[in-house]
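1. Give me the fold of what follows.
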Amino acid sequence: MFAEAGAVTVTRVPKDDARRIARGCGASVLTTLATLDGDEAVDVGALGSAELVEQVRLSDDDVVVVRGAREQHAATVILRGANDYMLDEMERSFHDSLCAVKRVLESGSVVPGGGAVEVALDIYLESFATTLGSREQLAIVEFANALLSIPKQLAVNAAKDSIELVAKLRAYHAAAQNAAPDAPRSHLKNYGLDLHEGKLRDNVKAGVLEPAMSKIKMLKSATEAAINILRIDDMIKLVPEQQAEDPHAHM
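-> Coordinates of the predicted model:
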């Protein structure tokens, strides 16, 4: 029927691909053309539209390309590389970038990266701890110091002087938190590590940003893990049973 009408027919299309094409073209997926009267018919409202449908050859495969879909809810990205290893790395990097964009859109806000958030929290919590006159002060100070392990590890991984960089970064954020909102030093709150040059920079201007949602979830997960570990009072170790030697065994 389709061939007689001059329509292109594609067989053995995966269900997920069929749903994506239908969503992009503004169509509906039909499992049958049969009607209740026993005839065959197609509802015009279930049809979609696109500017061009063509068959092209990519590498060793023939694929059908749909261009100019009406709704544009789906797109296909073609990755090309010299070998499978490079393609796997490209796919992983592209997937990570899509996940980062997704997190930003879900969160609706971003924070400077490069250890800026962790150092800012460290300075704030140390200042807050001095207002307490109880033993909670010690716990807050230790939690603040634990946050510094993230920028320190970032610097170590980049083969930079972690002690010097983190010390300068703490001084910057301490000055920013003690300054007025319109003071010249208030912009120092956006400073983080520049792991390429081994110095500090305004990571908001440099575009080194992190989704606020991911940062909050990371801190919550790490805190909950530490709490669960601290709740453990003792450990019971199960020693595996030793098998008795067979006196009849021969070496």
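
2. can we go C-alpha only for contacts and neighbour counts from here?
-> Noted.

3. quick check, distance from the longest helix belonging to the chain to the centre of its chain.
-> Criterion DSSP state H: the longest helix present in the chain is helix 84-107. How far helix 84-107 lies from its chain's middle: 7 Å, per CA atoms, centre = their mean, to the nearest Å.

4. buried residues in that helix?
-> 91, 100, 103-104 (16 or more other CA atoms under 10 Å).

5. just checking, residue 214 is part of a helix?
-> Yes. Under DSSP: H, G, I helix; E, B strand; the rest coil, residue 214 sits within a helix.

6. quick one: contacts for the closest residue to it other than its chain neighbours?
-> Distances taken as CA to CA, 6 or more residues apart in numbering put residue 103 closest to residue 214, at 7.2 Å, once the chain neighbours are dropped. Counting by CA atoms under 8 Å, 6 or more residues apart in numbering, residue 103 touches 211, 213-214.

7. which of these lies closest to residue 223?
-> residue 214 (14.1 Å; CA to CA).

8. Let me see the ranges of the strands in the stretch 101-250 of the chain.
-> 110-112, 191-194, 199-202, 209-211 (DSSP state E, counting those that start in this stretch).

9. Reformat those as JSON lines; add distance to residue 176 and mean neighbour count.
-> Below are the strands of the stretch 101-250 of the chain laid out as JSON lines (distance: least, CA to CA, whole Å; neighbours: other CA atoms under 10 Å):
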{"stretch": "strand 110-112", "distance to residue 176": "14", "mean neighbour count": "19"}
{"stretch": "strand 191-194", "distance to residue 176": "10", "mean neighbour count": "26"}
{"stretch": "strand 199-202", "distance to residue 176": "13", "mean neighbour count": "19"}
{"stretch": "strand 209-211", "distance to residue 176": "19", "mean neighbour count": "20"}
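
10. Residue 152: which of those is closest?
-> strand 191-194 (9.8 Å).

11. Same list, the buried residues of helix 84-107, but as JSON lines with distance to residue 137 please.
-> What follows is the buried residues of helix 84-107, written out as JSON lines (distance: CA to CA, whole Å):
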{"residue": "91", "distance to residue 137": "47"}
{"residue": "100", "distance to residue 137": "36"}
{"residue": "103", "distance to residue 137": "34"}
{"residue": "104", "distance to residue 137": "34"}
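
12. Report the two of the residues you listed separated the most.
-> Among those, 91 and 104 lie farthest apart (CA to CA), at 20.1 Å.

13. Here is the second sequence; please produce its structure so I can put it next to the first one:
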Amino acid sequence: EYRVDLDDIMVEKKPGGSITDTGLIEGIVLDKEVVHPGMPKRIEKARIALINCPLEVEKTEFDAKINIETPEQMEAFLREEENMLRSMVEKISSAGANVVICQKGIDDMAQHFLAKKGVLAVRRAKKSDMEKLSKATGGRIVTNLDGLSSEDLGYAELVEERKVGDDKMVFIEGCRNPRSVAILIRGGTERVVDEAERSIHDALCVVRDVVQEPKILAGGGAPELEVARVLRDYAESLPGREQLAVQKFAEAIEIVPITLGENAGLDPIDILSELRARHEKGERWAGVDVVGGKVENMERLEVYEPLAVKKQVIKSATEAATMILKIDDVIAAAKAKPPKTSGYGGVPPSY
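-> Okay, here's the model as predicted:
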């Protein structure tokens, strides 16, 4: 049994360009830029350190004052800070990393030392992005530089900063067997990008459902018509009010092909009549072809839907209808009255 976690798929939006520029990245894309102008903008065969600790001089947990009275003391103080930052960078370099993705901040001096080492660095990455990077690159997120080793590093064929629209983004591509990937959505306007995001999310949900429950059935309202036909035949065998309930359930299910026909600009009565007639003849694959604007064989057109989605739709609709039918009475809420005032402050009293 397969399980698909959509959280492992990063969907990043960036207005600009064409919708055809939207694509899958076998890795991760960060809406960040390289922190220092002296750093390389492109690293091939990247060895990536994922760090969840600040590359800064650690601040004390309590208030403290340092009295510096001479230039020598000031120089010694600054030198010690520099040595601490240099030590951090040396630990990263010794592990073999040439790319650093840091969840916290990176001090300006540390940026300078990293740039001199030829290391590409990104700071303040989101926690969710760090987790995806770990899955994509195979690296481990390190919270203490003292424990950083070559075994903790992730790998990617390419890490590169690119200009996307008006912004810069960092692409981590070519990961080995990535367990997390990214989709970068482009479009001419914000509205186009948002609509594309919704469509991609719907498509991903469909793929997830098919992978987790690999069963499909015809689309176009064909299953609903066939179920309605069988229910009507079954209703004939029931006595009294039960027969009416089953017949009404059959009518309710037929709303799916009716709605498809209306959305395609077709006459719903004509569509429903033709669908019923063809299903009575045994054409159980007959459904609404919204492109051709007529009733067609859905199997021949290869129009399918995941069984899991269809079951959930019918189940949810039935539960909602059942809940409403259980309501015995409706109590209208009374209009709220304004609070009584005493008449002070120039406000007339209310009774």
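
14. And the TM-score between these chains?
-> Aligned and superposed, the two chains score 0.82 in TM-score terms (TM-score structural alignment, normalised by the length of the first structure); 230 aligned residues with a CA RMSD of 2.3 Å.

15. re earlier: what does the longest helix of the first structure correspond to over in the second structure?
-> Using TM-score structural alignment, helix 84-107 of the first structure corresponds to residues 190-213 of the second structure.

16. before we move on, what about stretch 15-29 of the first structure?
-> Against the second structure, stretch 15-29 of the first structure falls on residues 127-141 (TM-score structural alignment).

17. What does residue 226 of the second structure correspond to in the first structure?
-> Aligned partner of residue 226 of the second structure by TM-score structural alignment: residue 120.

18. repeat for residue 155 of the second structure
-> So residue 155 of the second structure corresponds to residue 49, using TM-score structural alignment.

19. related to what we said a few turns ago, list the buried residues in the match of stretch 15-29 of the first structure.
-> Residues of stretch 127-141 of the second structure classed as buried under the neighbour-count rule (16+ other CA under 10 Å) are 129-141.

20. how about CSV for those residues, with distance to residue 263 of the second structure and secondary structure added?
-> Listed next are those as CSV, based on distance: CA to CA, whole Å; DSSP: H, G, I helix; E, B strand; the rest coil:
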residue, distance to residue 263 of the second structure, secondary structure
129, 40, helix
130, 43, helix
131, 42, helix
132, 40, helix
133, 42, helix
134, 45, helix
135, 42, helix
136, 41, helix
137, 45, helix
138, 47, coil
139, 49, coil
140, 50, coil
141, 50, strand
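
21. Let's have those in TSV, adding distance to residue 179 of the second structure.
-> Formatted as TSV, those follow (distance: CA to CA, whole Å):
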residue	distance to residue 179 of the second structure
129	13
130	13
131	11
132	8
133	9
134	9
135	5
136	5
137	8
138	9
139	12
140	14
141	15
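
22. Out of the residues you listed, which comes closest to residue 248 of the second structure?
-> residue 132 (48.8 Å).

23. okay, now the closest residue to that closest one other than its chain neighbours: neighbour count?
-> Leaving out its chain neighbours, the residue that sits closest to residue 132 of the second structure by CA to CA, 6+ apart is residue 180, at 5.7 Å. Using other CA atoms under 10 Å, the number of residues around residue 180 of the second structure comes to 24.

24. Likewise for residue 280 of the second structure?
-> Residue 280 of the second structure has 14 nearby residues by other CA under 10 Å.

25. Translate it into the numbering of the first structure.
-> In the first structure, residue 280 of the second structure lands on residue 174 (TM-score structural alignment).

26. Its match against residue 125, yeah?
-> No. Counting by CA atoms under 8 Å, residue 125 is not a contact partner of residue 174 of the first structure; they are 11.3 Å apart.

27. For residue 52 of the first structure, list the residues it contacts.
-> 65-68.

28. quick one: it and residue 8 of the first structure, what's the gap?
-> 11 Å (CA to CA, to the nearest Å).

29. thinking again about what came up before, compare the contacts of residue 52 of the first structure and tell me which is most surrounded.
-> residue 66 leads the contacts of residue 52 of the first structure on contacts (other CA under 10 Å) with 18 neighbours.

30. Translate residue 130 of the first structure into the numbering of the second structure.
-> Checking with TM-score structural alignment, residue 130 of the first structure has residue 236 as its match.

31. quick one: the alignment partner in the second structure of residue 6 of the first structure and residue 47 of the second structure, what's the gap?
-> The equivalent of residue 6 of the first structure in the second structure is residue 118 (alignment by TM-score structural alignment). According to CA to CA, residue 118 of the second structure stands 12 Å off from residue 47 of the second structure.

32. Settle it for me: which of the two has more neighbours?
-> residue 47 (25 against 18).

33. Can you classify that one by secondary structure?
-> Under three-state DSSP, residue 47 of the second structure comes out as strand.

34. That one contacts residue 99, correct?
-> Yes. Counting by CA under 8 Å, residue 99 is a contact partner of residue 47 of the second structure at 6.1 Å.

35. The match of residue 6 of the first structure sits in which helix or strand?
-> Residue 118 of the second structure belongs to no helix or strand when assigned by DSSP states H and E.

36. and what of residue 29 of the second structure?
-> strand 28-30.

37. Give me the helices and strands touching that strand, please.
-> helix 127-137, strand 167-173, strand 181-187 (3 or more CA pairs under 8 Å, 6 or more residues apart in numbering; DSSP states H and E).

38. Now with 7 Å, please.
-> strand 167-173, strand 181-187 (3 or more CA pairs under 7 Å, 6 or more residues apart in numbering; DSSP states H and E).
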